[in-house]
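> What follows is a predicted protein model with its sequence.
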Amino acid sequence: MDNWLQRVKSRIEYNVAETDKLLLALSGGADSIALFHVLRQFGVQFSVAHINYNLRGEDAKMDADFAERLAHQHQIEFFKKEVFPGEESKNDLQSWARNIRYQFFDQLIREQDFTLLALGHHKNDQIEQFFLKSMRPSSVFSLGGMKILDGNRFRPLLDVNKDDIKSWLLANKWEWREDKTNKKTDYKRNWWRLKGIPHIQTQYPDLEQRLSTLQEKMQQVEQAMTFALRALITPFITQLFREVTQFDLKAFKREHNSKELFSYWLQEKGFSVDTIERLWGFDSEDFESKMFKGSQDLDAEFKGGVLYLFKPSNTSGPNYNVQSIEDLQKLDRIKAVSLVKEEADAKLEGHKSFILPIKEHAFPISIQPTDEGDKIAVFGLGGKKKTAKELFKDARMPQCIRKYFYTWKNKSGVLFIENLRTSELTRWSGGQVQHYKIELN
């Protein structure tokens, strides 16, 4: 077995557990085809995803057909997506394609419960990226290069030379597809691959080793800085929901007022220098929501001195249809359901609980993500109705977390909008009616 294959085998055994569910990004090029056969050879179970950007006419279709045929030949689950370039692709075609690609992969990971995304990046990609990153304003972290395992992204071929990959494919008579546009020097990456790096190597034949050593040191620096950063940043972070993080920028400025720390923290997450500059410059007393595309994985919202980081998603949570008190007690979103016998005990603090009188039409109760048009007869306002949108605005609620708040309704109307207000319908009705206190997690 080739030395590099033995290294890759050990790497896979170390990083891929039996319980992992692997998705391979398969373009049809030599790198991803090699990884396809490596995973098969070492008995790893995986699925395949391919995306056709329709940028190269018939060649692109042939790439897609080739990838699908290969997957089916080996009885491997195959996912595909087809997109067409539009206005948004004109300014930066490669960034557009990269964003589309990872949005597709991330969607599959969420919907199909994949735990690892296998990518065919190799040593030559690492070198090209170093020069690309060093030529534009970027994070010091990016000069450390890609990592073999970075979150759920797994790059087992990252220290393997592309020539070795192609030689192995040829020796085994495995075909792959060549992208003809890789020969065009219009793209910066291609220019570095075809002209820039070969020219530097005429003066520094050991360039690969020099850069590998430098990137190892940069990654060590990154680890140390990340540890120090988290110690300073963590006190200002609150995890609101599984996919939403709140950062109190106003308090951070008051305590440290360090733009450099703030910048390093967001650059580590993939935010651009320009976006960070804008976020730092906002007025902390401005309560108008401002939305940003932060990175491939994160969007951002700034409101009233607070920064919210969240994973973009168009999906909302499940709907519930509750037929009885017993059904309520089974819901994982409910902390406690208790019978209230005295009006004095029916007083509430905050908006994480409400009183439910069991009248004739108490059930069924629907519990579903709040629609901003939902109207509630607000408790304490003499029956005056307000929409959820008005209540969100009154509470200065950021847009990115509104979908996590649910509305409780029955035949009589809206009973409760979580974390906002209760309805006049939940007012104490006297001793002849059973009242239950519903507390949320």
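Cool, the structure landed.

> okay, CA-based contacts and neighbour counts for the rest of this
Fine.

> and the strand or helix carrying residue 7, what does it pack onto?
Using DSSP states H and E, residue 7 sits in helix 3-15. The elements that helix 3-15 packs onto, with contact taken as 3 or more Cα pairs under 8 Å, 6 or more residues apart in numbering; DSSP states H and E, do not include any helix or strand.

> Please, where are all the helices along the protein?
Taking DSSP state H as the criterion, the chain carries its helices at 3-15, 30-41, 58-73, 93-112, 123-134, 162-171, 188-191, 197-203, 207-233, 249-255, 259-268, 273-281, 325-330, 388-394.

> Which of the ones you listed sits closest to residue 429?
Shortest distance between residue 429 and the helices of the chain, using Cα to Cα, is found for helix 325-330: 17.8 Å.

> Pull out the buried residues from stretch 33-45.
Under the neighbour-count criterion of 16 or more other Cα atoms under 10 Å, stretch 33-45 has 33, 34, 35, 36, 38, 39, 44 buried.

> Check these against residue 281 and report the nearest one.
With Cα to Cα as the yardstick, the closest approach to residue 281 among the buried residues of stretch 33-45 comes from residue 35, at 44.8 Å.

> Tell me who's in contact with the nearest residue to that closest one once chain neighbours are set aside.
What sits nearest to residue 35 in space, not counting adjacent residues and going by Cα to Cα, 6 or more residues apart in numbering, is residue 120, at 6.1 Å. Contacts for residue 120 were tallied using Cα atoms under 8 Å, 6 or more residues apart in numbering; they are 25, 31, 32, 34, 35, 155, 156, 157, 158.

> of all the residues you listed, which comes closest to residue 234?
Within the contacts of residue 120, the smallest distance to residue 234 is 29.3 Å, found for residue 155 (Cα to Cα).

> what's near enough to touch that closest one?
Applying Cα under 8 Å, 6+ apart, one finds that residue 155 lies in contact with 118, 119, 120, 121, 122, 147, 148, 149.

> give me that answer again for 10 Å
Taking Cα atoms under 10 Å, 6 or more residues apart in numbering as the contact definition, residue 155 lies against 8, 11-12, 35, 117-122, 146-149.

> what's the burial count for residue 173?
Counted with other Cα atoms under 10 Å, the neighbours of residue 173 add up to 9.

> take a look at this one as well, against the first:
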Amino acid sequence: MLQKFKEHLGTHFSFLKEKKILIACSGGVDSVVLSFLLKKSGFNIGLAHCNFSLRGKESDGDETFVIDWADKLSIPIFTETFDTKEFAKDHKFSTQMAARELRYHWFNEILKDFKYDYVATGHHADDDLETFFINLSRGSGLQGLTGIPDINETVIRPLLPFSRPEIVAFAEENTLKWREDSSNTSTDYLRNKLRHDVIPEYKNAVEGVLQNIQKTQKYLKDSQDLIEDYMALVYNLAVTENFDGYTLHIEKLQELPHTEAVLYQLLHPFGFTDWPVVSELLKAQSGKQVFSSTHRLLKDRNVLLLTKITSKERKQEILIKKSTKKIESPLQMELNPIDKIGYIDNSVIYVDEDKLQYPLKLRKWRKGDIFQPFGMKGKKKLSKFFKDEKLSLVAKEKLWVLCSDSEIIWIIGHRADERFKVTSKTTDILKITVKN
């Protein structure tokens, strides 16, 4: 197995040469064998062990074992103890999700602080098979059926071609010791139920099932690569990237075959799962929107606007005194008295300061707001102005207005008000600048 492992590294992980590798070591047979193989292959390695405080003395015993194992290998060891149940409670995570969050956050800290390049985990072919069935049972798309990636940013999984029986046999041949996690015997979790009850029966019923599914996943990955190439063309044709997200052009999407499948490929990376509702947006009225846990998809005329959900912007008014020269939030704004007017663009206005009533107010626009657009005699509702300007719903939500008492001075970034303009009678000019 050692020779096969070295050949696998040479073919798929040649970039690891001269790199420092941090091994996530639980003390189980997988991580013990992985650390042994990488050490024998001449790599610069260290171990990281998480004590999740979930199994009392057994968890402490795992930690002691891993420390002793690192000493035998003469390599660095990092350990950390977590109150996993408390973290899960505070963040409304499952215990498994809490452990994952804690683990990888800590691993990344070690990578940064101690100059390691990659984290290696002991995932193997049987883990991959279990993941395949879990995703299949949950209605996964193609990507979920291609299995666990062998490389995912800074996480590598060099044992994926090897089955658990191979790994155990290698450990026994080399008289390696390891720890068994008692929680792995419980069938309360879906993965363990598949591991102990379902997959063994499936292997008995179908000869060579592990190798055959590995072949299937290879074909699926090839298909996924083709889809990604096609989606790159679709993206260039039907998607525009904006400063605050993406615009999906509905007419362009509907010209393509299999529009719903295209929508899935475009949107599933952003956490959307309710595909019937998502596809209905194509024919919905403007203003209809669908949310994932991280993003919003909004129908606006002939486009779908995809934006990230951010924390709610402050709704209170920001008061600006006459002595104020600069504000940093929610916008970066500077207010400077000047002698004469200079350049003008959407980020700068000049007003007659004598016409202002302090404190000025910076706030979000409201329904019913009216102003007198610069250069016009009559007044106009902001809603009508936005319609004329063809502003999207998302763009309107982001707008701020600067006011003097109840009168709007400036729709920031768009149009100043005629009533505050500089004239030949102006004695004090105020330059107001907003930085993007």
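Yes, it's here. All of these numbers come straight from a predicted model, not from anything done at the bench.

> Quick check: TM-score for this pair?
Scored against TM-score structural alignment, normalised by the length of the second structure, the superposed chains reach a TM-score of 0.63; 368 aligned residues with a Cα RMSD of 5.2 Å.

> how long is stretch 413-431 of the second structure from one end to the other?
Terminal residues of stretch 413-431 of the second structure are spaced 14 Å apart (Cα to Cα, to the nearest Å).

> Same question for stretch 291-299 of the first structure.
Start-to-end span of stretch 291-299 of the first structure (Cα to Cα) is 8 Å.

> and if you look at stretch 146-159 of the first structure?
Terminal residues of stretch 146-159 of the first structure lie 10 Å apart, using Cα to Cα.

> Next: stretch 175-190 of the first structure.
In stretch 175-190 of the first structure, first residue to last residue: 23 Å (Cα to Cα).

> That one: how far from the chain's middle?
Here the centre of stretch 175-190 of the first structure is set off from its chain's centre by 29 Å, with Cα atoms, centre = their mean, to the nearest Å.

> Show me what counts as buried in that stretch.
Neighbour counts over stretch 175-190 of the first structure (16+ other Cα under 10 Å) mark 175, 176, 177, 189, 190 as buried.

> what's the closest of these to residue 354 of the first structure?
The shortest approach to residue 354 of the first structure among these belongs to residue 189, at 58.8 Å (Cα to Cα).

> Matching that closest one against the second structure, which residue comes up?
Structural alignment (TM-score structural alignment) places residue 189 of the first structure against residue 191 in the second structure.

> what residues are up against the closest residue to that match other than its chain neighbours?
Leaving aside its chain neighbours, residue 191 of the second structure sits nearest to residue 130 (6.5 Å; criterion: Cα to Cα, 6+ apart). Contacts of residue 130 of the second structure were listed using Cα under 10 Å, 6+ apart, and they are 136, 147, 148, 190, 191, 192, 193, 194, 195, 198, 199.

> Tell me which residue of the first structure matches up with residue 130 of the second structure.
Matched by TM-score structural alignment, residue 130 of the second structure corresponds to residue 128 in the first structure.

> now residue 147 of the second structure
For residue 147 of the second structure, the residue aligned by TM-score structural alignment is residue 145.

> what's around the residue mapped onto residue 164 of the first structure from the second structure, how many residues?
The alignment partner of residue 164 of the first structure in the second structure, by TM-score structural alignment, is residue 166. Counted with other Cα under 10 Å, the burial measure for residue 166 of the second structure works out to 13 neighbours.

> Double-check residue 166 of the second structure against residue 2; I have them as touching.
No - in terms of Cα atoms under 10 Å, residue 166 of the second structure does not count as a neighbour of residue 2; the distance is 11.2 Å.

> residues in contact with residue 84 of the second structure?
If a contact means Cα under 10 Å, 6+ apart, then residue 84 of the second structure has 51-54, 90, 93-102 as its contacts.

> could you redo the last one with a cut-off of 6 Å?
Neighbouring residues of residue 84 of the second structure by Cα atoms under 6 Å, 6 or more residues apart in numbering: residue 52.

> ok, residue 100 of the first structure to residue 44 of the first structure distance?
Using Cα to Cα, one gets 27 Å for the distance from residue 100 of the first structure to residue 44 of the first structure.

> Equivalent analysis for residue 75 of the first structure, please.
As judged by Cα to Cα, residue 75 of the first structure and residue 44 of the first structure stand 13 Å apart.

> With residue 420 of the first structure instead?
49 Å.

> do the same with residue 154 of the first structure
From residue 154 of the first structure over to residue 44 of the first structure the distance is 13 Å, taken as Cα to Cα.

> can you check residue 272 of the first structure too?
In this view, residue 272 of the first structure and residue 44 of the first structure are 36 Å apart by Cα to Cα.

> Max pairwise distance over the buried residues of stretch 175-190 of the first structure: which two?
175 and 189 (24.4 Å).

> Skipping adjacent residues, who's closest to residue 115 of the first structure in space?
The shortest distance from residue 115 of the first structure to any residue that is not its chain neighbour, by Cα to Cα, 6+ apart, is 5.2 Å, and that residue is residue 21.

> ignore the last one, residue 285 of the second structure
The shortest distance from residue 285 of the second structure to any non-neighbouring residue, by Cα to Cα, 6+ apart, is to residue 299 (7.0 Å).

> Residue 129 of the second structure now?
Leaving out its chain neighbours, the residue that sits closest to residue 129 of the second structure by Cα to Cα, 6+ apart is residue 210, at 7.0 Å.

> Go ahead and confirm residue 307 of the second structure touches residue 247.
No - in this structure, residue 307 of the second structure is not within contact of residue 247 by Cα atoms under 6 Å, at 8.9 Å.

> Count residues in the vicinity of whatever residue of the second structure lines up with residue 203 of the first structure, would you?
Alignment note (TM-score structural alignment): residue 203 of the first structure maps to residue 205 of the second structure. When neighbours are counted by other Cα under 10 Å, residue 205 of the second structure registers 10.

> and the gap between the residue nearest to residue 129 of the second structure and residue 140 of the second structure?
20 Å.

> Could you check which of those two has the larger neighbour count?
residue 210 (18 against 14).

> Contacts only, for residue 105 of the second structure.
Applying Cα under 6 Å, 6+ apart, one finds that residue 105 of the second structure lies in contact with no residue.

> just to revisit the earlier point, report the mean deviation for the helix holding residue 7 of the first structure after fitting onto the second structure.
Comparing helix 3-15 of the first structure with its match in the second structure after superposition yields a mean distance of 3.3 Å (mean Cα distance after the TM-score superposition for the first structure).
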